[in-house]
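Trainee: Next comes the sequence, and after it the predicted model I'd like to discuss.
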Amino acid sequence: MLKKITLVSILVLFSSLIIYKVNTPKNTDAAVIVVKVLTWDLVDSGKHLDWGGSSKYSTNLSSGATVWNNYKSGVIRPDTASTLQDVTISDYYEVSSTAGVTSSGGTLKFNDYKMSGYDSTKKKNVAMHELGHALGLAHNLSGDVMYAYVSTVVTLSFNDKASYDEAYRKY
């Protein structure tokens, strides 16, 4: 009975997260790239993530989208009259440690309580991180944009790219 309960607990814990480890040789040392993707994403069937809405942090979002699009061109783009909006961005105010949140329901929200105190680099990190969730990426390691905590990382790591590659294959 205990084994069954433990197995069920483990399955529930990882129900929205898929983890891959890929061994990649680097010279004579083996480096481990950690790929983490969610079971959901907000990318449409045309492999686009069209965003619209209103936020104080739209400039940071655009800047973050540029970094992701420099890796895979044209995926993230502002909504237009001829596209369906996949993600609605907005702001909210809540006294908490959360800077932003992206939901499987198609929302990406910035918490003004935290964001207003950040410099432009941290704002861009949060925007990139939340866009990563919209792309289907899960939290990863420190040094990654997809690290679970706000940082000054604004370039894609090997883990970020490998996770994005895996998520992109499934769109």
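Mentor: Sure thing, it's come through.

Trainee: okay, CA-based contacts and neighbour counts for the rest of this
Mentor: Noted.

Trainee: So which residue is dead centre in the protein?
Mentor: Gly132 (1.8 Å; Cα atoms, centre = their mean).

Trainee: Let me see the ranges of the strands in the protein.
Mentor: In the chain, the strands defined using DSSP state E lie at 17-26, 29-38, 49-53, 76-78, 87-92, 100-102, 107-111.

Trainee: now the angle between strand 49-53 and the last one, please.
Mentor: Comparing the axes of strand 107-111 and strand 49-53 via axes from the mean of the first three to the mean of the last three Cα atoms, to 10 degrees yields an angle of 50 degrees.

Trainee: Now do strand 107-111: everything it contacts.
Mentor: The contact list for strand 107-111, computed with Cα atoms under 8 Å, 6 or more residues apart in numbering, reads 55, 57, 87-94, 98-102, 130-131, 134.

Trainee: let's bring in a second one:
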Amino acid sequence: MIVAGLISTPGVANADQFRNGQWIYGSIEREFVRFLNPDNSSRIGEPNTGELLAGSDQRGRWQAFGFDTNRIVWSPDVDQNRGRQVGGFILQKWLTYGNRPPSTQQPVVSSDERGRLGYPTTAEEQAIGGRYNNFQGGAITYQNGALSAYATWGDIRNQWAQSGYESGQYGFPSSNELRCAQQPGSNGTFGAAGQLFKNGTKYITSGVATSFGGNPSNRYEHAVDTNTMQLPMRGTTKYQTNLDSGVNQWNSVTAGKIAINQGAPANVSAMEVRDVNIPGGYVGQFNGFTRTLSFNDAYMASLSTQNRNHTAAHELGHALGLKHSCETQLMTPINSAVQIPNSLDRIVFNEIWAGF
């Protein structure tokens, strides 16, 4: 018997192929032959599984190649005749994206074709400086040299598309889609989405009524003396170590723009730092009208060092004029252990104070 794989012509689909001890059939085989070299070697590796069921309804099929560095995935809802290849960092990202909407806090229950992105609708294609696959629910894009690929979908993807995708003002995506505060005063809830892009100074938001960045007229009340460009403080707190951590973190961001100073004399208009004990109240709070920064001993005392540092740095962010923003950032509206201003925190700070 002649083994089909040995007489396969690159780019020409045969009924079946037998390679590396596995059969490659039908629609998956039709995609596989597109990746054969003239010497009949495969650019996506040899099959290391048989054809397996795909999809929650098991109507689809998939097969792994190159020790699962590539997959060919087929769905009758995408193309009756040919599967689609997904590989590398794009495959890795696709296998981790679940179907939890970004506006909820429900756990991820599935990924791959069962997740939010669904089945691939293209094989991996060339982007300007990278690669991408389109999927039923969006796309995953990879920039050459990056350590991860990232997905875009929905309104954020539409805005990115209108700007010219990776060749436009935003460049490649540089974060997963983030759950964000719907309103700047949101406390403990997310109702919108945001995403960072490679430009380094750009982000796109979706469903946000009031941006968490913007110009100075769109910021929170702050404690900055705009004449001296300082944030002076006085008062005492038992959480001084945590406050010092926050001051050091923000001074590394605001250097050259705003100096945060402690020990302001009585004749200087300054933000008062104090401790309170209010069971059932907040953990930490900056009040822009009274220019006070309060730590609530009813809760602060039982927090970890990381959470105390977060509270101090987060409230200092409000004192600098920043609103609540997104998960993974210091200005998240959800209590967290993030202790340092991250990418979006820095972008928003620079937006607020760009004109000073």
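Mentor: In hand now; what should we look at? Worth saying up front: this structure is predicted, and the values here are computed from it rather than measured.

Trainee: Quick check: which of the strands of structure 1 is buried the most?
Mentor: Neighbour counts (mean count of other Cα atoms under 10 Å) averaged over each of those peak at strand 107-111, with a mean of 22.

Trainee: Relative to structure 2, which residues correspond to that one?
Mentor: With TM-score structural alignment applied, strand 107-111 of structure 1 matches the range 292-296 in structure 2.

Trainee: so what's the residue lying closest to Pro173 of structure 2 once chain neighbours are set aside up against?
Mentor: The shortest distance from Pro173 of structure 2 to any non-neighbouring residue, by Cα to Cα, 6 or more residues apart in numbering, is to Phe197 (4.1 Å). Applying Cα under 8 Å, 6+ apart to Phe197 of structure 2 gives the contacts Tyr170, Gly171, Phe172, Pro173, Ser174, Ser175, Tyr203, Ile204.

Trainee: From these, pick the one nearest Ala192 of structure 2.
Mentor: Ranked by distance to Ala192 of structure 2 (Cα to Cα), these are led by Ile204 at 11.1 Å.

Trainee: measure the closest one to Gly194 of structure 2 for me?
Mentor: From Ile204 of structure 2 across to Gly194 of structure 2, the span is 6 Å (Cα to Cα, to the nearest Å).

Trainee: what sits in contact with each of these two?
Mentor: Taking Cα under 8 Å, 6+ apart as the contact rule, Ile204 of structure 2 and Gly194 both touch Ile156.

Trainee: Give me the number of neighbouring residues for Thr39 of structure 1.
Mentor: Using other Cα atoms under 10 Å, Thr39 of structure 1 has 16 neighbouring residues.

Trainee: measure Ile72 of structure 2 to Thr141 of structure 2 for me?
Mentor: From Ile72 of structure 2 across to Thr141 of structure 2, the span is 18 Å (Cα to Cα).

Trainee: before we move on, back to that, let's have the contacts of Phe197 of structure 2 in a markdown table, adding distance to Arg30 of structure 2.
Mentor: Listed next are those as a markdown table, based on distance: Cα to Cα, whole Å:
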| residue | distance to Arg30 of structure 2 |
| --- | --- |
| Tyr170 | 36 |
| Gly171 | 34 |
| Phe172 | 31 |
| Pro173 | 32 |
| Ser174 | 34 |
| Ser175 | 34 |
| Tyr203 | 40 |
| Ile204 | 39 |
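
Trainee: Which of those sits closest to Asn350 of structure 2?
Mentor: Distance to Asn350 of structure 2, by Cα to Cα, is smallest for Tyr203 among the contacts of Phe197 of structure 2, at 12.8 Å.

Trainee: Please list all residues in contact with the closest one.
Mentor: Tyr170, Gly194, Gln195, Leu196, Phe197, Leu344.

Trainee: change it to 7 Å
Mentor: By Cα atoms under 7 Å, 6 or more residues apart in numbering, the contact list for Tyr203 of structure 2 reads Gln195, Leu196, Phe197.

Trainee: these two touch, right, Gly53 of structure 1 and Asp91?
Mentor: No - using Cα atoms under 7 Å, Gly53 of structure 1 makes no contact with Asp91, being 9.7 Å away.

Trainee: Would you mark the buried spots in the helix or strand hosting Gln85 of structure 2?
Mentor: Assigned by DSSP states H and E, Gln85 of structure 2 belongs to strand 84-87. Across strand 84-87 of structure 2, burial judged by 16 or more other Cα atoms under 10 Å covers Arg84, Gln85, Val86, Gly87.

Trainee: Mind giving me the packing neighbours of the next helix or strand after it?
Mentor: Towards the C-terminus, the helix or strand next in line after strand 84-87 of structure 2, according to DSSP H and E, is helix 88-94. Judged by 3 or more Cα pairs under 7 Å, 6 or more residues apart in numbering; DSSP states H and E, helix 88-94 of structure 2 is in contact with strand 138-143.

Trainee: The strand it packs on maps to which residues in structure 1?
Mentor: By TM-score structural alignment, strand 138-143 of structure 2 lines up with nothing in structure 1.

Trainee: And stretch 272-280 of structure 2, by the same measure?
Mentor: Mapped onto structure 1 using TM-score structural alignment, stretch 272-280 of structure 2 spans residues 88-96.

Trainee: for structure 2, what spans make up the helices?
Mentor: Along structure 2, counting by DSSP state H, helices occupy 26-32, 88-94, 154-162, 240-254, 297-300, 305-319, 343-352.
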